[in-house]
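# Provided below are the primary sequence and the corresponding predicted coordinates.
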Amino acid sequence: MSPAIPRSTYRLQFSKDTTFADAVELVPYLDAMGIGALYASPLLESGAGSNHGYDVVDPTRVSAERGGEEGRRALVAALRAHGLQLLLDIVPNHVGVEVARANPWWWDVLTHGRSSQYASYFDIDWAAGPVLLPVLDANEEKALSELSLATDEAGRPELRYYEHAFPVAPGTDGGTAQEMHERQHYRLVSWKRGAAELTYRRFFDVSTLAAVRVEDPAVFEATHREVLRWVAAGEVDGIRVDHPDGLSDPGGYLRRLRAAIGPDRWLLVEKILGVGEELPASWPVDGTSGYEALREICGVFVDPDGAGLLTQFAAEHTGVKVSAHAAEHQGRREVADTILAAEVRRIGEVARTVGQVAAAVAELVVAQAAATEAAVAAGSPAGAPEAGAPDIVGDTTASAPATPADAGAEPLRAAVAELLCGFPVYRSYLPEQRAALDVAVSVARANRPELAGVVDALHAALLADPTGTLATRVQQISGMVMAKGVEDTAFYRWNRFVALNEVGGDPARFGVSPAEFHARAAAREAGRPATMTTLSTHDTKRSEDVRARLAVLAEIPGEWTGAMRRWSARHPLPDRSLELLAWQCLVGAWPISADRLRGYLGKASKEAKLVTSHVEPVAEVDEAIAAWPDQVLGDADLVAEIEAFVARIAGPGWSNSLGQKLLQLAGPGVPDVYQGTELFEYSLVDPDNRRPVDFAGRQALLARLDDGWLPEIDADGAAKLLVTASATRLRRYRPELFTGYRPVAAEGPAAGHAIAFARGSSLVAVATRLPVGLATRGGWGDTVLPLPDAATDWHDVISGEAVDGAAPRLDRLLARYPVALLVRPA
């Protein structure tokens, strides 16, 4: 592995509350823990108060809130003084535009329109008219009456809508605010119009994040100039690229970036791979940010025998029996038809300019019109379609008949939507990975056979010009549909067992077998040994320790379903699916405050879009959900029962947590430790997982460990810090041990409860899986772990104890901790 690639990383989320100066203070702790590199969230100037940095407003300078250029240099100096490297997160797809004035490029575009020097920087549909800005309240007419005039500090006129300020183009002032508004290069519209009418590409459905055209060399240079200056100065050792799937040409972008940073620096992409999916071979990257490893590592601690009862219970509780894949497709169709309708419409407009697509649409319209006339002649009322048939062309019997173009708009939109919803992965990268497109076409044809001709024409057009505008748009938007329809809709609806509802996960696959785990790990070592692995990130739905605790439920499904029946009858929620999610998250993150739980359930219910949503909130539903945490936590008898249940699963959950961590840290790839997760840390989705971390407490615990303390496994979490530091130190100071990969099979009656592997001939990691089942069967018995080469000079670096023989008994090897990291002398 290249010296530029660290042996491990530690992720820090920088903000005004976690500055460069704060990080400087943490560097000695990271060094002492054996971390190889600081993995920093985006450091460029972002929106005021941002707790993530992905809303960059000025890519030409470092964030002032985080410490400015002086603070950044001090951090780099501290890292270098301690021998640590720096991995930097960058955001090439979009910039923040929530506060227009904060982004000088966006402000200039709003001021000068197409004549702005930055007009080509943004992915704006200029042919559609003024740029639509969805910032007004739902009552647009009333909101426009509330526009006012003001001047900036230099005396220039501005339009104001409450706290929002917008520029006035030169020569357009005079008259009322409303009259001036009509002369601008933008139009302020209701926030509700953004989904269907927006004229610029966004990050997913977030209108405050506007996409930039980084495929343009001038835009690439402008957006990367500052970061590449740091690289050229030797201050950045690696780059992690956020959301490459939003780019028009991810491969071309990555090749340009690789040329700019050189062949030896670490380059990763935030790419969510489907099960079995590989990165395109032409991408010059070292790997991903690790979600595929998360699925495999967490999954091997899930008992597949729990699937039946949990599946049955979910169907009974919700009254709905639907597969995960059906729920995912439904979620994708909903977002394609609603919050991403503008993007689907834009693809349709491009497709209509392609001759073969236009011809297929015209043929369908003619066929539909003929069918309608035949139905009218046969006596069907108003030419109504047959029962259950989809209305794809609208009402052709209206007094003002639709033009051929109008009549074709809806079937084309429907065909585009079905195509986007059929991808088995986030996107294809034509001309590579055509198979994903072919699957999408097959799915679309099967779901809407009446649209097959249009879908086939789209397919042919995409293959005929795989780098053209139509193919680019389809591929960019398919990932958005997948992310919003699956991650942010179906994963909040299909709640059979939410430990599996994770970024990069597949809830339909109930866990990962040891054989699959080993096969994937061996493939990672052979194919991309420098890829990142992770268990928790700033984007995960639940922290690794929440998932580890929830994994225990698969071992005791009867106990869990019985408890949840009682609890949900006592304190119901407005939606039965939400109940499945809420009770699992409650026990998974226990103890949790009412405020934290309320914030989570408010977000989860709106993402699910079943009984309320961000776009169409239902006040009485939102109020009932907001009241639920206080009702539950105020019920003393119920709280006692919850605490007893959590006590039942806490110990096995800790075992799973330690096992996951060891397999990640000792396995192939470069492991990342998300901030705070070196102890047991029970967070839910953002912003819950971005809360302040008690680093002083962690430093004190590490000092005790260095004095020889072997902690108990308890809620303090020091045992997890022991496992983490033992592995990261070994990776940093004896990197030669972490090469190769082969499974190590236990032998004996409880062999299935051990998961173990060797790296080379001098390192073996072993962890306990399915700990409840192990205890039920009476423990390890005489199960042994035959070590490589029948060598006997091993010791466990976690417990510090020597290993007994070449095939130690697991009841002795794992007597103190449920994991062991065995090493032979150098």
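Thanks, I have it.
# please count neighbours and contacts with C-alpha atoms only from this point.
OK.
# now do the strands in the stretch 201-350 of the chain.
Taking DSSP state E, counting those that start in this stretch as the criterion, the stretch 201-350 of the chain contains strands spanning 202-203, 206-211, 238-241, 266-269, 287-288.
# which one of those lies nearest to A77?
Comparison of the strands of the stretch 201-350 of the chain against A77 by CA to CA identifies strand 238-241 as nearest, at 16.3 Å.
# can you give me the strands for the stretch 651-800 of the chain?
670-674, 742-744, 754-758, 763-768, 795-796.
# next, format the ones you listed as TSV and append mean neighbour count.
Putting the strands of the stretch 651-800 of the chain into TSV (neighbours: other CA atoms under 10 Å) gives the following:
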stretch	mean neighbour count
strand 670-674	25
strand 742-744	19
strand 754-758	24
strand 763-768	25
strand 795-796	20
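# thinking again about what came up before, do you know which of the strands of the stretch 201-350 of the chain lies nearest I625?
Relative to I625, the nearest member of the strands of the stretch 201-350 of the chain by CA to CA is strand 206-211, separated by 24.5 Å.
# how far does the closest one sit from its chain's centre?
Strand 206-211 has its average C-alpha position 17 Å from the chain's average C-alpha position, going by CA atoms, centre = their mean, to the nearest Å.
# report the buried residues of it.
The neighbour-count criterion (16 or more other CA atoms under 10 Å) identifies 207-211 as the buried residues of strand 206-211.
# make CSV from those residues and add distance to R187 to it.
Formatted as CSV, those follow (distance: CA to CA, whole Å):
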residue, distance to R187
S207, 14
T208, 15
L209, 17
A210, 16
A211, 18
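# presented hereafter is structure B, for comparison with structure A:
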Amino acid sequence: MSANPRTPPRASYRVQLHKDFDFAQAAALADYLQALGVSHIYTSPIMTARAGSTHGYDIIDHTRINPELGGEEGFEALHQALKARDLGLIVDIVPNHMGIGSDNAWWMDVLEWGQHSPYAGFFDIDWHSSRRNLEGKVLLPVLGDQFGAVLERGEIELRLDAEQGSFSAWYYEHRFPISPLDYPVILLRDDAPGPRAISPGLEALIRAFCLLRDDAAAARSSADELTQQFATTMRELPAIAEEVQAALGAFRGQIGMPDSWRPLGRLLDAQAYRLAYWRVSSDEINYRRFFDINTLGGLRVERIDLFNETHRRLLRLVEDGRIDGLRVDHIDGLHDPLQYSRRLQGAAGRPGEPCYIVVEKILAPHEQLPSEWPVAGTTGYDSLNLIGAALTDPEGERPLGTFYRRFSGVQESFEDILWHSKREILRNSLASEVSVLASAVYRLSSSRWRSRDFTLNAIREALENLIAAFPVYRSYVDREQPAGASDRRHIDWALGVAKRRAGPVETSVYDFIAGVLTGDLAGQGSPYPRDEVLSLAMRFQQLSGPAMAKGLEDTAFYRYLRLLSHNEVGGDPQRFSLGVQGFHHANQQRLEHFPQAMLSASTHDTKRGEDARARIACLAEIPAQWAKQVLHWARMNRRLRVRIGDADAPERNHEYCFYQSLLGCWPPDLDLDHESALADLAGRVEAAMVKAVREGKQRSSWVHQDAEYESALAQFVRAALDPQRSRMFLDDFAGFALRLAESGMRVSLSQTLLRLTMPGVPDIYRGAELWDLSMVDPDNRRPVDYVQYRKRLAEIQELVPGDSGSVEAASQLMRAWSDGGVKLHLIRTALGLRRRQPALFAQGDYLPIEAQGHFADQVLAFGRRRPDQAAITVAPRFWNRLIDANGHVDWQDTVLPLPPGRWRNLLDGASLDSADGPAPLQALTRHFPVALLVTD
């Protein structure tokens, strides 16, 4: 084991690895990242993913470093490059699921051998479905039409792989292995009428394959040798190969003659899988997926043998000191997150030196990460939304809501929209998962007199309502203990809401299911088996998370569009704003419980880049002006809408989304006479808008696309951004967008400084060290031009050569704020301080500082302190309230008391002395919108 001590990260930098940005390109960033001030590079998954994967979460082989990224040699070169620059490495890992298909050897073995495959238990498959045609089979919803139609059109072909000695069915690029137990069925058939002579060599092989059927369980171990013998025989005796090819003729039907396809149909029906039309997946699929993605199959990583197999190579890299930290993807998808996190920490950590592990966990505003998990914290969606809420003006909530309802016509509350969205997901995308769980609960209830009268339909309805009402992604009951206090609060809340929404019906079934979810049904003296009850509770938890993610993030967030900056992963549009005290309390809690949690602002999954959100949040400061502008633009663009049936397209809700989205991504240096730049912007916005409409699932969807509506929407976006057709709109919009962009710049600097200095480990998403005005994936994964980023950093290093800025430098950067240099200067300065004083931010106290004066509540200020070190963060908010009649910022009498001593603002070089009295905010922010003070 490596003797190198583990140092927790000071700050990380996230990169997305794929074939066009591999280990070599990541290694080439080492000097740049060192100069920027981060301590660790943080990558997307590095194990072998599906060929061409742009994200790496569809891993097909956990035992091999991805050759598309550079393989073992490329990874070692990355390690050496980082080591030379004293940088560490954090790696994303994917324990919940794998990419499934013909490129996954485990999955293909399961398809070939069914429950006799040694990998059958690795995947979360319900082999004993209530549907008769799925007993002992796995459903494969891959066909573009009904099975019979596809079969009779000849689109499924039985082929021989003579080199491997195997048969497979092919549907275009999809391969489905035929079980060797059924090879005799193929080899004994012929397309010629009457009896057929079989050569002695082939007859011997047929007898050998027939013997496999005598013991199917044992056959798996001997079949490989037999298929190799089969391949050798065909290679050495071409006549036998020709004989086998002739036998395949019996499985080639004729178009227009349905009966001619029976041999192939029966052969396929005999396999351990059932090929099906892709649209049946939501109702019948019987393997757990990642959300509703059919090509990502859930893993049962709670099995120790699977854990060892999927983590062996990774943990060796941790042991060797080549990986310094782990980011666990989608931990809520696991059967038992506590067990997993303990097992991972136990394998990756050392005595007295735990491994740095963060988990992708979405927390509700009122929710805390379970304290017993041995991890450093979450990946930062909670801090992202905490900062966002603290920087959103509460005075905008009522007027924005009123105008949004009037303009869009959306009258439902967000609570109702979320309820209906989750119900829709449960009845469509996740219908099969609900059916499996409902059937299991029904079997439990039917096993005892006291609950046998609950019907399957009543149980299913209750489960749907309880999941729809669940206020968090999941609870955490496990086999060691029933529900804790927080779990009970969440379950009780869901129970109350579900009963109320169920209306005047018998609700005792809800109490029964609640007893399952808490584990109380299996209490002392209970007639119900404890293991079965807790297993059902844990299965419910694995379903409530995907239902929340799909219902909230991928549906409700695209239906309720009052203020898009709130519609973010981990966000809650019902929490419009957060006060100063609430912000400080959350930070003190983090310092106490998870002081090394990651602090994010943008990720590969965020709906909008951090600076786009900051701009949009400014609308809460100017609701009346915003309403006036939207109405003006809507009138100007009325001619661009078209009539579809009895309604306009795009509808008002989507038009409202368009204006907000365009404001968020509007380049501050955009030239309206630059047609190609406008066309590029139009293409990006169009793609994001079409995605938003499909995610909302009201006028179109990914499954049922409305081409006419989508075309009308795309034409609207293109026309609105065409200077030949909409110059008046563009001129007016650009003027407003630039004014908002300057306000957004100030908010962005506040949120950046807060993230860099509050308790936790700040993370910078690739490219977000300058303005991140991106929209949702794939817009946020466009290539980063690191040549320009290096150039800009070098310019700032020359402008600010030391560890502290100057008034001249700050003023120069502010005059050119649109190029993002102000943000880069702030990041470099704050990370430089963290590098010089790591203990201050890793272990220092968090001390709220209250401003005084007229605008006291518009300052977020706190100190970080150790006995010999101190720093103060000053981050203003609600800048538009500060603008006087002449358009100037006027803090009036607002001041900030400073602890005793002399202080220096690292961002503009100004010096202050507490002996002179509280520092006026007017002076603190005169040259730069935020301040980072250190003892001079």
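Done, it's in. Everything numeric in this text was worked out from a predicted model, so none of it was measured.
# TM between them?
For these two chains in superposition, a TM-score of 0.91 is obtained (TM-score structural alignment, normalised by the length of structure 1); 778 aligned residues with a CA RMSD of 1.8 Å.
# tell me where the stretch 301-450 of structure 1 has helices.
307-318, 324-337, 341-351, 355-377, 404-421, 434-447 (DSSP state H, counting those that start in this stretch).
# got CSV for those helices, with mean neighbour count and distance to P514 of structure 1 too?
Compiled in CSV, the helices of the stretch 301-450 of structure 1 are given as follows (neighbours: other CA atoms under 10 Å; distance: least, CA to CA, whole Å):
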stretch, mean neighbour count, distance to P514 of structure 1
helix 307-318, 17, 17
helix 324-337, 21, 23
helix 341-351, 22, 41
helix 355-377, 17, 48
helix 404-421, 23, 32
helix 434-447, 19, 28
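# would you list the ones you listed in a markdown table and tack on distance to A589 of structure 1?
What follows is these, written out as a markdown table (distance: least, CA to CA, whole Å):
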| stretch | distance to A589 of structure 1 |
| --- | --- |
| helix 307-318 | 20 |
| helix 324-337 | 24 |
| helix 341-351 | 36 |
| helix 355-377 | 51 |
| helix 404-421 | 33 |
| helix 434-447 | 37 |
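# quick one: which of the ones you listed is nearest A806 of structure 1?
That would be helix 307-318 among those, by CA to CA, at 37.2 Å.
# residue range for the closest one in structure 2?
The counterpart of helix 307-318 of structure 1 in structure 2, counting by TM-score structural alignment, spans residues 397-408.
# report how many residues lie close to the aligned partner of D716 of structure 1 in structure 2.
D716 of structure 1 maps onto D819 of structure 2 when the alignment is built from TM-score structural alignment. With neighbours defined by other CA atoms under 10 Å, the count for D819 of structure 2 comes to 17.
# distance of D819 of structure 2 from M745 of structure 2?
For D819 of structure 2, the distance to M745 of structure 2 (CA to CA, to the nearest Å) stands at 11 Å.
# is the residue nearest the centre of structure 2 in a helix, a strand, or coil?
Central residue of structure 2 (CA atoms, centre = their mean): D605, 4.7 Å from the mean position. Under DSSP: H, G, I helix; E, B strand; the rest coil, the three-state class of D605 of structure 2 is coil.
# once you drop chain neighbours, what's closest to it?
Closest residue to D605 of structure 2 in three dimensions, ignoring its sequence neighbours and counting by CA to CA, 6 or more residues apart in numbering: D777, at 6.9 Å.
# contacts only, for the aligned residue in structure 1 for L770 of structure 2.
Correspondence of L770 of structure 2 to structure 1, assessed by TM-score structural alignment: L679. Contact criterion CA atoms under 8 Å, 6 or more residues apart in numbering gives 698, 716-721 as the residues in contact with L679 of structure 1.
# can you pull the buried residues of stretch 12-28 of structure 2?
Within stretch 12-28 of structure 2, the residues scored as buried using 16+ other CA under 10 Å are 12-19, 22-24, 26-27.
# against structure 1, where does that stretch fall?
Going by TM-score structural alignment: stretch 12-28 of structure 2 matches residues 9-25.
# and the match of helix 307-318 of structure 1, how far from structure 1 on average?
Stretch 397-408 of structure 2 differs from its equivalent in structure 1 by a mean of 1.4 Å after superposition (mean CA distance after the TM-score superposition for structure 1).
# format the contacts of L679 of structure 1 as a markdown table; extra columns: distance to G511 of structure 1.
Formatted as a markdown table, the contacts of L679 of structure 1 follow (distance: CA to CA, whole Å):
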| residue | distance to G511 of structure 1 |
| --- | --- |
| R698 | 32 |
| D716 | 28 |
| G717 | 25 |
| A718 | 28 |
| A719 | 25 |
| K720 | 23 |
| L721 | 26 |
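# give me the buried subset of these.
Of all the contacts of L679 of structure 1 considered here, the ones buried according to neighbour count by 16+ other CA under 10 Å are 698, 716-721.
# just the residues you listed: which are in helices?
When those are checked against helices (DSSP state H), the matches are 698, 718-721.
# helices of the stretch 551-700 of structure 2, start to end?
According to DSSP H, counting those that start in this stretch, the stretch 551-700 of structure 2 carries its helices in the segments 580-593, 610-617, 623-636, 652-665, 675-696.
# out of these, which gets nearest to G388 of structure 2?
The closest of the helices of the stretch 551-700 of structure 2 to G388 of structure 2 is helix 610-617. By CA to CA, the value is 7.6 Å.
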